[in-house]
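Peer 1: Just a sequence and a predicted model for now, questions to come.
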Amino acid sequence: MSTRVLICDDSKIARKQLARVLPTDWSIEVEFAEHGQQALDMISATPFDILFLDLNMPVKDGYETLDALRSFDQVPAVIVVSGDIQPQAIARVKEMGAMAFHKKPASGEDLRALLLSLGLFSETEQVSHPSSQRNDINAAEQFTLNECLQEVSNVAMGHAAKVLANMLNVFIKLPVPKVNIIEVSELQMALDYSAGEENVSAVSQGFVGSGVAFESLLIFNDSSFPDMATLLHVSEKIDSVVEVELLMDVSSVLVGPFIDAFGKQLNIDFSHSHPELIAQHAKVSDLINAKKAAWQRTLAVEIVYEVENYQISCDLMLLFTEESVPVLENLLSYLVEEE
């Protein structure tokens, strides 16, 4: 009898990648859900044996899905597969009923070992007609640049959050990365929405490698400084000099690990400029006006990091040059094919 497997992830790429690394000698029937609510509806309608669950998703995320499963009579074995590798995230999902955690991107060898250790898969299983049971897992599928870049950014985001979480001993709330080609006016609207009426401070840094060039822009709401100082054990008065030091410290921790994980997935070593303070206690419109000529139309990745139980929010944006877009499309399409 086949094992019924449900893979729940908002990323088509992640769903395909995970399905492809499941043991080929495992008799399974695989189905897919795009978010937690869809997974819950499917589990309510028909039993599943195993649920592979992402954490950062729209509609209902992984935590909300695990919480909802507590009220179910029949619950599948849950393995969380996520780019959020914060120790607190791993501990939380296990406390909420997940059997195990596996980091993205999953490797076939590691996943096989995990399934064997959990007793969910046996190497003595006999597989008949695996292609039909797997519902065309390996069927050709096209992915957009936005979808590919979002998944790569999602994994990189988790690495950066882990470093910051360990440094501050906090839990970082992670969103689904937003990827769009936008005009500079749309960029201002996006940042206005994030910052609200507050003034902001911003640190910029340039990166280039293998034909890909972009600027990282880390924007802090001014209300974040007191709690940032508390978490970093800064006891002196918070003046403009201390604020710049705080900005640079957090910027190096968030941006450095993100770019490192981002580059490793693309097999690129990025060289970089020194971080530069480009705004302090400024309106978003002033920040945009100062850089308007340089940005114009750009491919943007946006990630909003929030620290749980603290009034700290920062917006990380990667702004790629137009010339980088076809290079990225090439690199990311090759990455998908390799998966």
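Peer 2: Happy to help now that I have it.

Peer 1: all contacts plus neighbour counts: C-alpha atoms, from now on.
Peer 2: Noted.

Peer 1: quick one: contacts for Ala77?
Peer 2: Shown in contact with Ala77 (C-alpha atoms under 8 Å, 6 or more residues apart in numbering): 49-51, 98-99.

Peer 1: Now the two most distant members of the residues you listed.
Peer 2: Greatest spacing in these, by C-alpha to C-alpha: Asp49 and Ala98 (13.2 Å).

Peer 1: Which one's more surrounded, those two?
Peer 2: Ala98 (21 against 17; other C-alpha atoms under 10 Å).

Peer 1: Is that one in contact with Val75, as I believe?
Peer 2: No - applying C-alpha atoms under 8 Å as the test, Ala98 and Val75 come out as separate, 10.5 Å apart.

Peer 1: can you pull out the strands in the stretch 51-200 of the chain?
Peer 2: Listed in chain order, the strands of the stretch 51-200 of the chain (DSSP state E, counting those that start in this stretch) span 77-82, 100-103, 172-173, 178-182, 200-209.

Peer 1: by contact count, what packs against the last one?
Peer 2: This points to strand 200-209. When contacts are defined as 3 or more C-alpha pairs under 8 Å, 6 or more residues apart in numbering; DSSP states H and E, strand 200-209 packs onto strand 212-221, helix 240-266, strand 271-272, strand 276-282.

Peer 1: Mean neighbour count, the ones you listed: which tops it?
Peer 2: strand 212-221 (a mean of 23; mean count of other C-alpha atoms under 10 Å).

Peer 1: what comes into contact with that one?
Peer 2: Residues from elsewhere that reach strand 212-221 (C-alpha under 8 Å, 6+ apart): 195, 198-208, 247, 251, 255, 312-321, 323-325, 327-328.

Peer 1: If you go by neighbour count, which of those residues are buried?
Peer 2: With neighbours counted by 16 or more other C-alpha atoms under 10 Å, those contain buried members at 195, 199-208, 247, 251, 255, 312-321, 324-325, 328.

Peer 1: what about versus this one:
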Amino acid sequence: MSTRVLICDDSKLARNQMARVLPTDWDVEVEYAENGQEALELLSASAFDILFLDLNMPVKDGYETLEALQSFSQSPAVIVVSGDVQPKAIERVKDMGAVAFHKKPASGEELRTLLISLDLFSADINNAQPAVEIVTAAEQFTLNECLQEISNIAMGRAASVLAEMLNVFIKLPVPTVNILEVGELQMALDYSVKAESCSAVSQGFVGSGIAFEALLIFSDSSFPDMAKLLGVTENITRELETELLMDVSSILVGPFMTAIGKQLNIDFSHSHPVLLGQHVTIADLINVKKATWQRTLAVEIVYEVENYQISCDLMLLFTEDSVPTLENLLSFLVEDE
């Protein structure tokens, strides 16, 4: 009898990659859901044996899905597959009923070992996996989809470093990817930062024909709690704020860029971080770099620290000339999956 498997992830690329690494000698029937709500509807309609569940999704995320499954009389074995590798995230999903956690991108060999250890799969050379609907042409994935997924993985790596250092839990969003004119960029930042004044650090990166700027924007209301978490007890001066900005920027941006570079197989060189603005409006920040940011491919991630008034917005702003090279690199990445 076939094992019924449901793969739930908002990323088409991630769903495809997950299907690819399932054991090829597994008699399995695979279906897909793009978010937790879709998964719950499918699970309500028919029985599945295993659910591979992402955490960061729109509509209903992985945590909400796990919570809803607790009221099901019969639910599948849930294996969370996520880029969010924070120890507290792994602990939470297991407390909520997940039988295991597997980091993105999933490894075929590691997944096989995990499934065997959980008694969810046993090798049978007489069973061949039936046809699984997998997108094989790289052009089926858009630049935005590919960049969003590798950013999602990098986001989780960076958050884990910060979470372990500060002993906190970082709430992670779904990264957004858009090509924006400078006016649209200001509107996007106004919407996500939601603060009358903010401070920002900027750092440039370049490698293999790709150039971009990493912009980390902090709401000024974040400074007191940032200082508390970093063990700073003295009065918060502008000089101390600058030190805090640089420290947190290094903690977040460094691991993020390492994870991006590893996925793209690029060693990025970088400039020193610089203070772009302090206690300024988003409009002021945009004006500083208006000539540079006429039209840019933007990746945006909003990090929030649970139970603290700390929020920062990380944006990667790629030059327009970098887009064709990035598309080419990402197409090879998909083909290698």
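Peer 2: Yes, it's here. Predicted model, so just to flag it, every value in this text is computed and none were measured.

Peer 1: still on that earlier bit, and of the strands of the stretch 51-200 of the first structure, who's closest to Ser131 of the first structure?
Peer 2: The nearest among these, by C-alpha to C-alpha, is strand 77-82 at 23.4 Å.

Peer 1: on that earlier part again, switch the strands of the stretch 51-200 of the first structure over to CSV; also include distance to Val301 of the first structure.
Peer 2: Shown next, in CSV, are the strands of the stretch 51-200 of the first structure (distance: least, C-alpha to C-alpha, whole Å):
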stretch, distance to Val301 of the first structure
strand 77-82, 19
strand 100-103, 22
strand 172-173, 17
strand 178-182, 5
strand 200-209, 14
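
Peer 1: Could you point out which of those strands sits nearest Ser240 of the first structure?
Peer 2: Judged by C-alpha to C-alpha, the one of these that comes nearest to Ser240 of the first structure is strand 200-209, at 10.7 Å.

Peer 1: That closest one vs the second structure - mean distance after superposition?
Peer 2: Here the mean offset of strand 200-209 of the first structure against the second structure after fitting is 0.2 Å, by mean C-alpha distance after the TM-score superposition for the first structure.

Peer 1: what's the closest non-adjacent residue to Tyr63 of the second structure?
Peer 2: Leaving aside its chain neighbours, Tyr63 of the second structure sits nearest to Leu55 (6.4 Å; criterion: C-alpha to C-alpha, 6 or more residues apart in numbering).

Peer 1: Any figure for the gap between the one you found and Met1 of the second structure?
Peer 2: 29 Å (C-alpha to C-alpha, to the nearest Å).

Peer 1: Contacts made by stretch 59-68 of the first structure with the rest, please.
Peer 2: Residues external to stretch 59-68 of the first structure that are found in contact with it (C-alpha under 8 Å, 6+ apart): 35-37, 40, 53-56, 80, 93, 96-98.

Peer 1: Check stretch 178-194 of the second structure too.
Peer 2: Contacts for stretch 178-194 of the second structure (C-alpha under 8 Å, 6+ apart): 144, 217-219, 282-283, 286, 290, 293-299, 302, 311-313.

Peer 1: before we move on, what about stretch 95-110 of the second structure?
Peer 2: So stretch 95-110 of the second structure is contacted by 14, 17-18, 20-23, 63, 66-67, 70, 77-85, 90, 93-94, 111, 153 (C-alpha under 8 Å, 6+ apart).

Peer 1: now stretch 315-322 of the second structure
Peer 2: Defining contact as C-alpha under 8 Å, 6+ apart, one finds that stretch 315-322 of the second structure is touched by 209-216, 293, 295-301.

Peer 1: In the first structure, point out the residues matching that stretch.
Peer 2: Per TM-score structural alignment, the counterpart of stretch 315-322 of the second structure in the first structure is residues 317-324.

Peer 1: Now do that stretch: distance to the chain's middle.
Peer 2: 19 Å (C-alpha atoms, centre = their mean, to the nearest Å).

Peer 1: Gly97 of the first structure maps to what in the second structure?
Peer 2: By TM-score structural alignment, Gly97 of the first structure lines up with Gly97 in the second structure.

Peer 1: if I look at that match, how far off is Gln70 of the second structure?
Peer 2: Computed as C-alpha to C-alpha, the Gly97 of the second structure to Gln70 of the second structure distance reads 8 Å.

Peer 1: Neighbour count: the two, which is higher?
Peer 2: Neighbour totals were compared for Gly97 of the second structure and Gln70, and Gly97 leads with 15 against 12 (other C-alpha under 10 Å).

Peer 1: Tell me how many other residues crowd the residue in the second structure that Phe121 of the first structure lines up against.
Peer 2: Counting by TM-score structural alignment, Phe121 of the first structure corresponds to Phe121 in the second structure. Close neighbours of Phe121 of the second structure, defined as other C-alpha under 10 Å, add up to 18.
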